[in-house]
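Colleague: from the sequence below, what's the structure:
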Amino acid sequence: MGSTYDYVIVGAGSAGAVIAARLSEDPDVRVCLLEAGGPPPPAELVPAAVASLQNNPATDWMFNGDPGGVGKGLVGGQMMVPRGKMLGGSSGLNYMAYVRGHPGDFDAWAAGGAAGWSYEEVLPYFRKAEGFVHSPELDSDLAMHGDDGPVGVSVRQPILPASTQFVEAAGAAGMKQGDYNGRARLDPQGVASLFQTTTKDGRRSSTFHAYLEPAMERANLTVVTGALVERVLLEGDGEVTRATGVAYRTEDGTHEEVAAGTEVALCAGAIGSPQLLLLSGVGARDELADVGVDCVVDLPDVGRHLKDHLHTPLMFAADGIGETMTEVAMSLGPDALRAPAGPLPADPADDVDLPEALAGLKAEAERRIGEWFTTGRGLASSSLYDAVAFFSTGLGDEHTHDAQIGFLATGYTPSIWEGVFRLPPTAFFADPEAFLDPSRAQVVVLPNPVQPHSEGSVTLVSADPAVAPRIELNYFSDPHDVQVMVAVMRKALEIAKAWPGGGLGEPVIPPHLAQAHGHVAGSEPSDALLEDFARHYAITVYHETSTCRIGEVVDPRLRVHGIEGLRVADASVMPNVVSGNTNATAIMIGEKAAELIATDHGVHLRELVG
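Modeller: Predicted structure coming up:
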């Protein structure tokens, strides 16, 4: 056994970085944090550069999943499952939407047996994490926010006209404007707003920047990067099984072990945490035997009950409304304009002889990225996923809003559509090069059912931790989800028709689907067409949860059933997915888990809120 620490934490992501930073507030506690990735690259700080981080092996695990009842039109037929592989984890990879969920989500958790997880009980942890910056463009419910927490929460500056128009159109479609992270979320009519994002001064506020970066100089915190964790070390005498440490593999292939004197905390996310439990012999006995893993604790629900959100992109031509990709690229600086995709030379050394027009383009790009760097303002200050609406379809799940509609103020490029989203432009558009011309503007309205009834799974393919697990996403296995998706798509079309100035016009209907359903431009799409659209082109919102959920795998204090000294603390413990983007809740889970560990073992945190 190598070095010994009081606590070993696996995964420096949305929850793990929080726990490591909080526990190391006590100078008498020794904490080791293991992360498979490395420090985030400079582009991670730039919100509008988010697409460059996905599908990049340096920052993304690049998992793939079987999409089940959707994905008929995806490139390769597999759904991408982006997961952050760097300090900060998926909080450094996501589109930065800060959404707590509906209060009823958490009350339902508590009513189902997750004692201590009601909305009233988790709200202090949301507020502890949050450094909210009020904006005059928001109708903020200030009493529900925290203003001195480490995670920056703000609205992009400047506000894009298209985003305020979305909120206005949602209002015309029946939703009130308000603070969806405040009491307005309880309104039965729904609520629409500009997105609150995990940004501070126009820069991404991942858990690396918010928690870990300031804590890394502490002598009692050891952060090990490039550490592929192979298994949790478990010891038992026949009656009691205890976690004693972790085995991991370094980037050069060396096998190392680190001992945990008090606890091991798995914070590897809804894919990684169940995979590590299974590799450690914690799971369904028969399935472990199939891949040659000895079962230590027979816990059949490990990796089960996977939940995720889907949205179906409804795209509109929007000259004069949306942001062109030319403008977005210019705001990211000269490097975003370089060949082969852009007009500037691939090698900056060749800029010396630029024609006057290109020299002016480069100068403007330098000015814009300089403005963002010094003031935090500009197109670069947001992922352009900038507004949202929440409401109920009336089809069930009365405890919460079951629907979300997001708004993306740009249309991206053919290469991003195919390479990142896996949507083939040649099938989706009649003329992709013309429609997605970088000098033309588009917007995307994203209908998203947020209380899916379908469940998937994460299982082992191999006992080798370097082999990705099998991810069965199983979308639309429950017919209820299809019905809700069609209803949310209809509401999205209603918002588009209510757009200020006479509506957004016709959404893009993929030509092969229009032909198959006899759809004529200008006519109302049938339910069958909308369902087929979703089955072909709905894509993940990257919100995997519930694979180690409270009840079946961990108790309400996040301790793994049947094993002492082992907890799971990340999105996998959610009893059900929240009704909205999941990152804020994952951070809250990290805050609450740190306090649970501290109170169980006498660790002195600077502040206790529970």
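Colleague: please make it C-alpha for all contacts and neighbour counts, starting now.
Modeller: Fine.
Colleague: residue 55 is in contact with residue 83, isn't it?
Modeller: No. When contacts are counted by CA atoms under 8 Å, residue 55 is not listed as touching residue 83 (9.6 Å).
Colleague: now the common contact residues for those two.
Modeller: Taking CA atoms under 8 Å, 6 or more residues apart in numbering as the contact rule, residue 55 and residue 83 both touch residue 62.
Colleague: comparing these two, which residue is more hemmed in?
Modeller: Shown here are residue 55 and residue 83; by other CA atoms under 10 Å, residue 83 has more neighbours (28 against 19).
Colleague: what sits against the more buried one?
Modeller: Neighbours of residue 83 in contact, by CA under 8 Å, 6+ apart: 60, 61, 62, 63, 89, 90, 93, 542.
Colleague: sequence B follows; please return its structure for comparison with A:
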Amino acid sequence: MFLKLFFTLSILFIGSISSDTDEAVVETVDIQEENEIPNSFKAETRNGKLLFSYPHSPIVDMVVQSQSAHYASKNGDFFEFLRDPYPLPDGLKQPLQEYDFVIIGAGSAGSALASRLSEDRNTTVLLLEAGRTEMLLTDIPALAPYFQSTDYTWQYYMEPQPGVCTGMQNQRCFWPRGKAVGGTSVINYMIYTRGRPQDWDRIAADGNYGWSYNEVLKYYMKSEKANLKGFEKTYHRSRDGVMPVEFVPKKTKLVGAFLEAGRILGHPTVDYNAPETLGFGKVQVTQSGGRRQSAAKVFLHTHKKRKNLHIMPETPATKILIDSETKIAFGVEYVMNKRIHAVRARKEVILSAGPIASPQLLMLSGVGPQEHLISKGIPVVQDLPVGKTLYDHICFPGLIFTLNKTGISFTESRSLTIPAFSDWLRDGDSVLSSPGAVEGIGYIKTPLSGDPEPVPDIELIAIGGSIVSDGGPGDSKAVRRGMKIDDKLFNEAFGEIDNTDTWSAIPVLLHPKSVGYIELMNDIPFHHPRMVGNYLTHQIDVATFVASIRHIQALADTEPFKKLGAKVHPAKFSTCQGTQFDSDEYWECAVRTLTATLHHQIATCRMGPVGDPRAVVDPELRVHGVQRLRVVDSSVIPRTVSAHTNAPAIMIGEKAADLIKGTWGIPIKF
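Modeller: Next up, the predicted model:
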């Protein structure tokens, strides 16, 4: 019976995101006064009701209608009973007026930080989060791409930029970020990477004391609970933490071909998180038994009954309260029940809202570039280069190889079945445990790398399929829609191989020379900021992508892939007419057509010592010139790193907890 219910709900969920635009089911909330409602919530109003829209699906209509007599949500959220609740203790209906620490944002860093600070029962912590709590369906790794188009994601878009994302909807780059208790760790592909030792040693060498590789390693290890078939027994891994790190239980034969091809070209099969050697390896993910382990699940869920930890989902912060004369942060304004409330922090306010929302909230609170804040009518508290630096990891998913073997790759039509759900529910051992078909990671240095040390300039993400694997009749096409690829362009380029057996390796530019920035659109906290990526404005970034494509082609030309009949698909991009297929010019155009982010924006609240003209926080994450205010998330990372940013964000939360405890004399557990 439970399996039937779960399968119905899963199909309901999948169907509910199959369209990006059509409105069907809505939730309603009474409107008291128009100016009390956050603008980001104002999808539409009718007859004095505020409407929250879900994408159209006949299945949604049918199920909601059939269930309406049996289930009534208090807030109109049909999925409410599937979500993980975080009730306040002792019957409280709203937060207290004062806490020791107020943390804004329950993402990867914020979840870890709140958990560690509240270990001391005499320390009170309020954790504010704009998004909802995760639910049963977010535990399924294979559904990762589906969540890009749901209310678990901030629907951010980069400002239009000529020459990039030309094949995306409206020719704009999509920047989804997690909007949930757990942040982006609820919607990401769960890939666990730490970065090279040189990345962190260089950060420390810039004057950021305490951030060398050996110093951050202990915080990676503090969180980690590794089960990696022997790798966890090495000195740099840990089995004693709370964050599971495992191999994916279900893989295709394609990952074996990828690793063998790598060895042929001189890339050893290794633990790619080991500090000694660059190489290729099976992907390591934050899973346990085939189920997603978000930061919320491992750091908050098991501690939700702590009376000194109050967690407030769907409670967006709107302003950090700072005394303009003393420059001391003393509280936070937030929205609850459509009204503005304030809470005081006895010790510190800690901003953990991520690389987009953290700089936005700082600037809204008067901390940022003076000239820019004045232009938006915001009184300046502290002139700092907030948002002036932005790095991002971008990738190219359009290099696809067809195969002459059938049934060898992942496809949605073969994966989303009742037996697969049954296997996953029972023991996690089914294709649903695959994080969007990601199977392997490889680090390479292209001929264009000028780095004298073993630091890669490209990461290869080996897929047991490709972006056409979601495309059978009636399938959701969630991957391409999650990336916001234009349907017409996609069909012209890949329609003839849709839903066939394929292999791809996605190149990721690890150390871009191109630098972007973030600034405010206006002084309204519920409007998205203005985000400028400046992707591929430095020619070396373009050339590095082309070099990585040549390397992937060399991998596909080795015997392991020849046995599978691997041949590069000559995609006909309408944006690249006039270029000869497989020329460097063609591949540059292709990269500019399908330019996708990996959600790894950093440096918008850049860390640096006193005197660093680009620094927003010091090496102890304290905002320069403002007392009792810190930023604790991936926005503080000052340099590009050879890592997906989820594990570094958790490490930052762990390290920040000890820094804060040390400041206030709170006992430190290690």
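Colleague: TM-score of the superposed pair?
Modeller: Scored against TM-score structural alignment, normalised by the length of structure 1, the superposed chains reach a TM-score of 0.88; 554 aligned residues with a CA RMSD of 1.8 Å.
Colleague: quick one, helices of the stretch 251-400 of structure 1?
Modeller: 269-279, 285-290, 325-331, 356-375 (DSSP state H, counting those that start in this stretch).
Colleague: out of those, which comes closest to residue 156 of structure 1?
Modeller: Judged by CA to CA, the one of those that comes nearest to residue 156 of structure 1 is helix 356-375, at 11.3 Å.
Colleague: for the closest residue to residue 572 of structure 2 other than its chain neighbours, helix, strand, or coil?
Modeller: Leaving aside its chain neighbours, residue 572 of structure 2 sits nearest to residue 493 (4.6 Å; criterion: CA to CA, 6 or more residues apart in numbering). Judged by DSSP: H, G, I helix; E, B strand; the rest coil, the three-state class of residue 493 of structure 2 is helix.
Colleague: burial check on residue 126 of structure 1, number of neighbours?
Modeller: Neighbour tally, residue 126 of structure 1, other CA under 10 Å: 23.
Colleague: work out for me the element it sits within.
Modeller: Assigned by DSSP states H and E, residue 126 of structure 1 belongs to helix 119-129.
Colleague: now do residue 592 of structure 2
Modeller: Going by DSSP H and E, residue 592 of structure 2 is part of helix 584-593.
Colleague: start and end residues in structure 1 for that helix, please.
Modeller: Residues 527-536 of structure 1 are matched to helix 584-593 of structure 2 when aligned by TM-score structural alignment.
Colleague: which parts of the matching stretch are buried?
Modeller: For stretch 527-536 of structure 1, the neighbour count (16 or more other CA atoms under 10 Å) marks 529, 530, 531, 532, 533, 534, 535, 536 as buried.
Colleague: let me have these in TSV, extended by distance to residue 170 of structure 1.
Modeller: Formatted as TSV, the buried residues of stretch 527-536 of structure 1 follow (distance: CA to CA, whole Å):
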residue	distance to residue 170 of structure 1
529	23
530	20
531	22
532	25
533	22
534	22
535	25
536	26
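Colleague: which single one of these is nearest to residue 100 of structure 1?
Modeller: residue 534 (26.1 Å).
Colleague: do you know how far that closest one is from residue 209 of structure 1?
Modeller: Distance of residue 534 of structure 1 to residue 209 of structure 1, given as CA to CA, to the nearest Å: 37 Å.
Colleague: hey, where'd the strands end up in the stretch 451-600 of structure 1?
Modeller: 457-459, 470-475, 539-540, 566-568 (DSSP state E, counting those that start in this stretch).
Colleague: same deal with the stretch 151-300 of structure 2?
Modeller: 153-157, 174-178, 224-227, 243-247, 280-282, 284-285, 287-288, 291-292.
Colleague: equivalent range in structure 1 for the last one?
Modeller: Mapped onto structure 1 using TM-score structural alignment, strand 291-292 of structure 2 covers residues 203-204.
Colleague: off-centre distance for that stretch?
Modeller: 15 Å (CA atoms, centre = their mean, to the nearest Å).
Colleague: mean shift between that stretch and structure 2?
Modeller: Superposing on structure 2 places stretch 203-204 of structure 1 at an average distance of 0.7 Å from its equivalents, by mean CA distance after the TM-score superposition for structure 1.
Colleague: any idea what residue 274 of structure 2 aligns with in structure 1?
Modeller: Aligned partner of residue 274 of structure 2 by TM-score structural alignment: residue 182.
Colleague: ok, its match - how many residues close by?
Modeller: The burial count for residue 182 of structure 1: 18, using other CA under 10 Å.
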